[in-house]
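Colleague: sharing a sequence plus its predicted fold:
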Amino acid sequence: MFKRIVAKNLFSWKNLDQKFSDGITLFTGYNLDDDTPEGSGKSSIFNIISWTLYGKVPKDSVTLDEVITEGEKSAVGEVHFQDGTIIRRTRKPNDLVIVVDGKESRGKDAKETKQFIIDAMGMDYDTYCQCVYFAQNYHKRFITAPEEEKGKILSEVQDLTSFDRARKIAHERSKAAKTEWERLANNRAAEIEIASGQLESLEILEESIHNFESAKEDNINNIEIDLKVSTKALKTVDTYLLENEASAVDDDITHLGKLLSQSEKQKVEYKTSLRSIASEKANVERNQHLFAKNEDRLRRLAVKLESLEDAPLEDGCPTCGAKLTGEKLKKVKQKRQIEITDIQSDIDELTQERDSLIADMPTKGSDEKKIELESLLAEIQESEARITKDIKELEKIKYEILGAKKDQRRLCLDIERFSAKLEEVKATRPTKEQEQVQKLTTQMDVRDKSIKKLTKKIEQLETLSNRLNLLKSGFREVKAHIFRTLLKELSKRATRISSELFDIPVKIKFDNTDEGGGVSKINTRVTINGEERGLGLFSGGQAKRIQLAVDMALSQIVANRSQNPINFRILDESMQNLSTKSIEKVLQVLEKLPGTTLVVEHNELIETVVDKKVNVILQDGISTVE
């Protein structure tokens, strides 16, 4: 462990360079200034080691400045380890450094460097003073320490505090893992909530797109139906127009118009003829009336003429009835003759007129001609009616053809419009919704990956947390197990050493009184000659030997530990007040211990028995090795 101690201006040592070797080395000395074996500076060597390592010495009321040799302004101490490591501490300027492989190393501050040394030693100052440096001025001893203090010392001796640190680290990591788990779980819950909202939005969008596509399909179907209907109608119209040429209909209408015109002319002629016949008939009827009237007048004139010719002249006057004679008769005769002549003349005139009327009378057959003409006129009228009907039909057909052509143009436009609309509808896409769906899908993919990643991390944290909790329990259980084993080992070693220091059976047993299995309370039970006895009931020599047995047991445990073993012990007047026999037994025990044992005692027996000695001389306040 410790190979060498080098010091300058520390305590009474102006220059110190002391090497250590295995076995027992007795430090003796003499104070020439005081002419006594006491106060030569023997213990100061070990205090220099303590001060260099921990900055403290097991001596009450020693200030930092008092460690410097009187009259000097600065001091330095170096502890050299067997592996080449050097720990150097200086005073004025204050410095603490660890030298490994020739390279100086410091913490960010003195406190951190101090912790490096504690870690390297595997114990703090108090444990060092109860397991390595058994100083005369350090009155704390393991055997008499409180129960909690014993637990602390043993924990540090076996580095059980590493389990506490590990358990604390595991606890902190478990707590951090739980915090991180909660954070990730909250993040995942938030992500899932957002994803649920996005899924709902996606479903709404997909439903909207579905409705759009459905409406689009319906629209396409309707347009295709309209297109099919229009195409079919156009085909029908085309067929109709192919079968019905408008020019042929126009020709037919023109031809029928000519026929109708000719019929009209014929009808006019027939009507003229009929009017002529009617006129002739009227003339005939008038002539017949005149003829009848003429015949009546002729008959009456004939009667009158006959009456005049046959009436005798001697008859009386036609007016007064007087009988005519002479001149009167002559005059009457002349008058009668004139009257007869006039009547004859009228008869001749009427006869001539009758002959003229007879001559003007139409020949037989005018009625038949009239009937024939009326029949022809009726036929013409019927023909005109048919022609008119045909013309109307042709006009209707022509109108229908024009309508069909109009329908054809309309249907062509409809087909073109429907076709364009069909392509337009087919090409239409719910672009905005699809973009939103694409965006949402991308976001959901990212969020799904994030959720899976979070889930994986959460599962990893759960696994880690479970492992850390197991480690926490494991560290506690392992520590408890090691502690129980350590107590058994300490009890065993202390009992074995006691058996070498006592002539009667002595048993030392350390128990853990912590009901929870923790490392906190150590109860000490000492049985001597089969009787358990409290420590205060032992004599001074017995108590000293029991204390030495426990101290050496602790030293052995420290020397045999796997991490930072210290095969080094310092007994500064630890055998004081023991009998010669007890001292011999103690020395026998010490000779069996591996490593280095440094002893400071003012005892001739020890000086006689121990071969290796270091003699220290103090002169003029300065210590030197003789």
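Modeller: Now that the structure is in, tell me what you want to look at. Numbering: from 1, shown residues only.
Colleague: when you work out contacts or count neighbours from here on, use the C-alpha atoms and nothing else.
Modeller: Noted.
Colleague: how far does stretch 2-19 sit from its chain's centre?
Modeller: Centre-to-centre, stretch 2-19 and its host chain are 71 Å apart (CA atoms, centre = their mean, to the nearest Å).
Colleague: buried sites along it?
Modeller: Using 16 or more other CA atoms under 10 Å as the test for burial, stretch 2-19 gives 2-17.
Colleague: mind listing the helices for the stretch 501-626 of the chain?
Modeller: 540-560, 580-592, 604-609 (DSSP state H, counting those that start in this stretch).
Colleague: one more to weigh against that first structure:
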Amino acid sequence: MIPLELELVNFLAYREPGPLRFEGMHIACLAGPNGAGKSSILDAITWSLWGKARSGSPDELIHQGQTEMRVALTFQQGPTRFRVQRQRRGGKRGQSMLELQAWDPGQGAWRSLTESSMRMTQEKIDALLHLDYDTFVNSAFLMQGRADEFTKKAPAQRKQVLATILGLERWETYEERAKERLAHTRADIQRLEGRLLEIERELAQREAYQSELTEVEAAAQSSSQALAAAEQQWASLEQSRSQLVSLQRQIDDLTRRINLRRREIAEAQTEQQEAALRADQAALQAALTEVQAALRELDPLQQALGQASQLALELASEAARLKGVNQAMAPETEPLKARLVVLEQSSEPACPTCGQPLSDDHRARLLTELLQEIDTRRSQYRNNQARIREVEAQAESLNRQLAELNERLRERSRLEKRLGEIETALKHAGEAARQVAQLQVKITRWQADADDDEKSRHGLEEQAEAAEQALKAAALTPSDIDRLRLDKRLADERVGGARQKLAALASLERQRADRLAERADLTTDQGLYEDLRLAFSKQGVPAMIIETVVPEIEEYANELLGRMTDGRLNVRIETQREIRTGELREALDIIISDELGSRSYDLYSGGEAFRVNFAIRIALSRLLARRAGAQLRSLFIDEGFGTQDASGREHLVAAINSIQDDFDRILVITHIDELKDAFPVRIEVHKTPHGSEFSLS
């Protein structure tokens, strides 16, 4: 990671100073008075990349009086340019935002790589840098007041930092994979052991399974023989049933034929009786005389019917005439009644109807005449009504006579038809006699056939009765056959089950051989994974790698330390330590020596301790730049010169210049004016009323 440009908005001492561009710088010095904001620039870099700085709370990083801040860092990682932008809004409900972008030269624009959450985006940044904050501040970043960050760590922590720089965490992944596979292999072996135990228990049942097969085969053979005998007996019974059905069918056929003959005989006898009647001429002649006499008796009745009909017409005409006269009298009498009422009510000397003079005598006479005429009409009306009733009574009596005559005369058509039939029968009496003889021949023949069929049916009924008695006497029933078949099926199933058990034993023997071979392979794999687990553990390959690089770190640190101390100080890094039991334990101890010998780190002066820390940290940074996938070819040194005398400062500057080829960008922070000119590029930081500013010189 090589920083290219840094933008600050409301971050610590800065408001909006504009972008700080690092391109073209190899070694640069950040200079300015104490508190101007030099270290804040490095804080901005770590906060943009990891959200961490010297302050524990992000809200403390917001410029005083402001509510939000933003830092954007553009950097080079390999051939690609990236930009990380982190923002923070302070307060009780503070909010943060993180964006990751990559420059697309084809489109000439930034392409977003931001994930759906800050956590996922941060993981993406860590994976891109192959570096976390703790490793950074323990190697390539000598933070103000924390130059001894690595030296004062416990040996195990120092070893972890070194492992991270070397990218040894992948060996932890390998170890976990080896452990997982080892656990799976052990589980598979345990599963196979359990299965093999089950197989052995099953194989031990072979003798019992063989005895069981012999027993069930004998039972199955017995069931099969019993079923065969029963089925043979049942077949014989079925044949008897078929014979019985055939006999019953013949009996039914004979019964239908006998019934048919009897119906034919009855019909022939009836026809013979009718023919015999038609053949009796004396009876026919007597019937003819009787019918002729009955017809002669009807002739006077016909004449009387004609006379009664004429009289009925005359009576009906007279009744109609009288009713018409009475109906006409009512409208003719009403004017007379009205005139009578007027004359009776009038006292004028003139006639109220005609206007002629009218005397009292004349009025009396007119009234008398009107009354007489009205009485005459009433008398005539009553007489007519009496005559109408009399005529209607006569007509009703006459109609009853007519009905009786018509009823008797209706016998004529029947008698005439009977007369024709008798005359025809007399003509065909001889033919009817011959028909009687023919019918008698048929009746005699049919009766003989019916008698023969009766005898045959009786014989068949005796045979059927015998067959039916034989079937009833049989002890075998369909349920017996079903039970025997079920017994045989169950016996066969038991035989199949026993044979299947024995066949399964053969399969189990093959399985046992396969499982034994599989267990042997897994045992081999288990040993292999055990070896791999040990090889991937901290005591394995990672320890060997550390053992390999420790001499390099030690050599490079001593080279720098020798320059800075004129060969007075040197360090030794030991990877193993002997414990009280005499055993060796993995460690990463730093032993510092001078011309007086080795002594504790705390017994060295501040200037000496800083030079030791500086040498070790530069060696770690150089290792990080050369070996780790992080490709962190940048070095950041924040202060530390204040602990050195003039000679020590010169040696430090010389040491920095000597390592410039190992890094693409080195940033040194100092407030000592005499050191500003020691570096080719100087970034001046100064305070203003509107926040700190920086300038290049």
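Modeller: Alright, I've got the coordinates. For clarity, every value in this text was computed on a predicted model and none was experimentally measured.
Colleague: that older thread, between the buried residues of stretch 2-19 of the first structure, which is nearest Lys370 of the first structure?
Modeller: Nearest to Lys370 of the first structure out of these is Phe2 (CA to CA; 173.2 Å).
Colleague: can you pull the contacts of Asn469 of the first structure?
Modeller: Ala170, His171, Ser174 (CA atoms under 8 Å, 6 or more residues apart in numbering).
Colleague: element containing the aligned partner of it in the second structure?
Modeller: Aligning on TM-score structural alignment places Asn469 of the first structure opposite Glu530 in the second structure. Per DSSP states H and E: Glu530 of the second structure is located in helix 478-536.
Colleague: quick one on the thing from earlier: out of the helices of the stretch 501-626 of the first structure, deepest packed?
Modeller: Of all the helices of the stretch 501-626 of the first structure, helix 540-560 carries the top mean neighbour count, a mean of 22, counting by mean count of other CA atoms under 10 Å.
Colleague: quick check: angle from that helix to helix 580-592?
Modeller: Here helix 540-560 of the first structure runs at an angle of 0 degrees relative to helix 580-592 (axes from the mean of the first three to the mean of the last three CA atoms, to 10 degrees).
Colleague: which residue numbers in the second structure go with helix 540-560 of the first structure?
Modeller: Using TM-score structural alignment, helix 540-560 of the first structure pairs with 606-626 in the second structure.
Colleague: and the residue nearest the centre of the first structure?
Modeller: In the first structure, the residue lying closest to the centroid (CA atoms, centre = their mean) is Arg447, at 3.2 Å.
Colleague: residue ranges of the strands in the stretch 351-500 of the second structure, please?
Modeller: Here the stretch 351-500 of the second structure has no strands by DSSP state E, counting those that start in this stretch.
Colleague: who touches the strand or helix carrying Leu4 of the second structure?
Modeller: Using DSSP H and E, Leu4 of the second structure sits in strand 2-9. Under the criterion CA under 8 Å, 6+ apart, residues 14-23, 44-45, 69-77, 632-634, 664-665 lie in contact with strand 2-9 of the second structure.
Colleague: among the residues you listed, which are in helices?
Modeller: Secondary structure assignment (DSSP state H) places Ala44, Ile45 from the contacts of strand 2-9 of the second structure within helices.
Colleague: verify the stated contact: Lys323 of the second structure with Arg389.
Modeller: No. Counting by CA atoms under 8 Å, Lys323 of the second structure does not reach Arg389; the two are 10.5 Å apart.
Colleague: looking at the two, which is more packed in?
Modeller: Lys323 (15 against 12; other CA atoms under 10 Å).
Colleague: about what we covered before: out of the contacts of Asn469 of the first structure, which comes closest to Asp407 of the first structure?
Modeller: For the contacts of Asn469 of the first structure, the residue nearest Asp407 of the first structure by CA to CA is Ser174; the value is 86.7 Å.
Colleague: which residue in the second structure lines up with that closest one?
Modeller: Aligned counterpart of Ser174 of the first structure in the second structure: Leu182 (TM-score structural alignment).
Colleague: what's near enough to touch its match?
Modeller: Contact analysis of Leu182 of the second structure by CA under 8 Å, 6+ apart lists Gln526, Tyr529, Glu530.
Colleague: if you set the cut-off to 10 Å instead, what comes out?
Modeller: Leu182 of the second structure is in contact with Glu176, Asp188, Leu522, Asp525, Gln526, Gly527, Leu528, Tyr529, Glu530, Leu532, Arg533, counting by CA atoms under 10 Å, 6 or more residues apart in numbering.
Colleague: same thing with Glu267 of the second structure?
Modeller: Each residue near Glu267 of the second structure by CA under 10 Å, 6+ apart is listed here: Arg261, Ile443.
Colleague: Ala433 of the second structure versus that one, what's the distance?
Modeller: As defined by CA to CA, to the nearest Å, Glu267 of the second structure lies at a distance of 17 Å from Ala433 of the second structure.
Colleague: also Ile637 of the second structure?
Modeller: From Ile637 of the second structure to Ala433 of the second structure the distance is 161 Å (CA to CA).
Colleague: so for these two, which sits in the more crowded spot?
Modeller: Ile637 (24 against 17).
Colleague: longest helix anywhere in the first structure?
Modeller: When the first structure is parsed with DSSP H, its longest helix is helix 161-243.
Colleague: which element follows that one toward the C-terminus?
Modeller: Once the chain leaves helix 161-243 of the first structure, the next helix or strand it forms, by DSSP H and E, is helix 246-310.
Colleague: in the second structure, what stretch matches that following helix?
Modeller: Alignment note (TM-score structural alignment): helix 246-310 of the first structure is unmatched in the second structure.
Colleague: which helices and strands sit right next to that helix?
Modeller: If you count contacts as 3 or more CA pairs under 10 Å, 6 or more residues apart in numbering; DSSP states H and E, helix 246-310 of the first structure packs onto helix 326-360, helix 366-427.
Colleague: could you rerun that using 6 Å?
Modeller: Helices and strands touching helix 246-310 of the first structure, by 3 or more CA pairs under 6 Å, 6 or more residues apart in numbering; DSSP states H and E, are helix 326-360.
Colleague: pull the distance from the helix it packs on to the chain's centre.
Modeller: Mean-position distance between helix 326-360 of the first structure and its chain equals 146 Å (CA atoms, centre = their mean).
Colleague: I'm done for today, thanks for sticking with me.
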